[in-house]
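Okay, sequence plus prediction incoming.
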Amino acid sequence: MDAVDLVLEAWQRERPDLDFWPVGVVGRVQRLSRLLDQEIKTFAARHGLDQGEVDVLMTLRRAGEPFELSAGALLKTSMVTSGAITARIDRMEAKSLVERVRDGNDRRSVRVRLTEHGNEVVDTLVGEHLANEERLLRGLDRGELDQLARSLRTLLESLGDRGVRL
């Protein structure tokens, strides 16, 4: 039994007139989110980064040459406030991971670009990050994971989650 089973058992005892089956899914997704979040935070900290900084590094790297995006594009992919993304970029700039550059087409706009050091860090980090995520998923076989990914995609889409194309 997991922690959610114990919650369901208690509710069944206390309110047998209700069917608490949604808690079996939502409760597990929430608990899993918290557990995975903590694991990713620990991984990032081992590299002297926080989770948000890793996210920015990965986002800029996968954007392709010249490994830069507008601050607005970073904001859309990060699901944080503009103040939070500004603070994140400030911290990363202090670590020489990114630099702010003026947009050649619009001088009012600023783009955030990986520095050479930032590019080296993310290229080292990405393989270790994937290995860490694979470790976290060892409880299921590849077929189960593929099915889970499909089901989660369907659920996310049904809730209006649409990706942001860089």
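Cool, the structure landed. Please read all numbers here as calculations on a predicted model, not as lab measurements. Numbers count the residues shown, from 1 in each chain.

Please make it C-alpha for all contacts and neighbour counts, starting now.
Fine.

longest helix of the chain?
Looking across the chain with DSSP state H, the single longest helix is helix 21-46.

Show me where this structure has its helices.
Under DSSP H, the chain gives helices at 3-14, 21-46, 51-62, 71-78, 82-94, 116-136, 142-158.

could you give the angle of the last one to helix 21-46?
Meaning helix 142-158. If you take axes from the mean of the first three to the mean of the last three C-alpha atoms, to 10 degrees, helix 142-158 sits at 100 degrees to helix 21-46.

Can you give the contact residues for helix 142-158?
By C-alpha atoms under 8 Å, 6 or more residues apart in numbering, the residues outside helix 142-158 that reach it are 137, 162.

Grab the nearest non-local neighbour of the residue nearest the centre of the chain.
The chain has residue 55 as the residue nearest its centroid, 6.3 Å off, counting by C-alpha atoms, centre = their mean. Once flanking residues are discounted, residue 55 sits nearest to residue 78: 7.5 Å by C-alpha to C-alpha, 6 or more residues apart in numbering.

Over to residue 118?
Closest to residue 118 by C-alpha to C-alpha, 6+ apart is residue 97, at 3.9 Å.

and the comparison structure, right after this:
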Amino acid sequence: NETLPPTASPEAIAAAWRRERPDLDHAGLAITLRIRSLAMLIDRYIAELADELELDLKDLMLLFALRRSGEPYCMRPTDVFRLLKVTSGAATYRADKLVERGVANRIPDPKDRRGQLIQLSEEGMRLVDIAITRLAESSTKCLALFDADSGQVDELGQLLRSLETGWLQITPSQDNPLARSSESDQ
């Protein structure tokens, strides 16, 4: 009986499962394993970007959210803990770290005189723009094997949205780590 090397391809892993559990329907397993492998590569790349910018990965994800929120690039603390799916105390800690690092500021909330907003600072803007530029450039390079003129990239996007819809249908919303708020896609 052959053992799998630690870096077995998703197809090899799926083949091993077909061998070990021939009673199961394996139609989507190789695809699921391939997407999981890809997600791990992307997560590692983003974590390396964060490290290079001397940021924690969660901090970079929060800076991304602040940047894409549009001017004035700020969020309420409640939006932060919903986005990060942490307690309000953990969100406060994360916001404090960003302010201490100089990548965010606390400003008065114009809609609640008792509240404060977390706003992207100039340094935060500089760092997040470096990160998103590199991520966009790398993402484009990874599509080099596709023929953009033939619509392959658009077709891939549609296929992935359909697959995501399937996964969303079997994942209870309270258990969905990617749950999107109705106000904006995260």
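Looks like it came in fine. As the structure is a computational prediction, the values presented were derived from the model and not from experiment.

Superposed, what's their TM-score?
Once superposed, the chains reach a TM-score of 0.81 (TM-score structural alignment, normalised by the length of structure 1), with 164 aligned residues with a C-alpha RMSD of 2.5 Å.

ok, back up a step: could you find the counterpart of the residue nearest to residue 118 of structure 1 in structure 2?
Counting by TM-score structural alignment, residue 97 of structure 1 lines up with residue 103 in structure 2.

now swap in residue 131 of structure 1 and tell me
By TM-score structural alignment, residue 131 of structure 1 lines up with residue 137.

rewinding a little: is there a neighbour count for the match of residue 97 of structure 1? I'd like the number.
Counted with other C-alpha atoms under 10 Å, residues neighbouring residue 103 of structure 2 total 23.

close enough to count as contact, it and residue 123?
Yes: here residue 103 of structure 2 reaches residue 123: they are 5.2 Å apart, a contact under C-alpha atoms under 8 Å.

hey, what's in contact with both of these two?
Common neighbours of residue 103 of structure 2 and residue 123 (C-alpha under 8 Å, 6+ apart) do not exist.

what's the matching residue for residue 69 of structure 2 over in structure 1?
Aligned partner of residue 69 of structure 2 by TM-score structural alignment: residue 63.

mind listing what its match touches?
Here residue 63 of structure 1 is in contact with 69, 166 (criterion: C-alpha under 8 Å, 6+ apart).

residue contacts, the aligned residue in structure 1 for residue 13 of structure 2?
Applying TM-score structural alignment, one finds that residue 13 of structure 2 aligns to residue 7 in structure 1. Contact partners of residue 7 of structure 1, counting by C-alpha under 8 Å, 6+ apart, are absent.

rerun at 10 Å
By C-alpha atoms under 10 Å, 6 or more residues apart in numbering, the contact set of residue 7 of structure 1 is 13, 20, 23-24, 27.

Equivalent analysis for residue 22 of structure 2, please.
Here residue 22 of structure 2 is in contact with 15-16 (C-alpha under 10 Å, 6+ apart).

Tell me the spacing between it and residue 16 of structure 2.
Computed with C-alpha to C-alpha, to the nearest Å, the distance linking residue 22 of structure 2 and residue 16 of structure 2 is 10 Å.

just residue 143 of structure 2 next, same as before
Following C-alpha to C-alpha, the distance that separates residue 143 of structure 2 from residue 16 of structure 2 is 29 Å.

the more surrounded of those two?
residue 16 (15 against 12).

Comparing the longest helix of structure 1 with structure 2, how large is the average distance?
Once the two models are superposed, helix 21-46 of structure 1 sits on average 1.4 Å from its counterpart in structure 2 (mean C-alpha distance after the TM-score superposition for structure 1).
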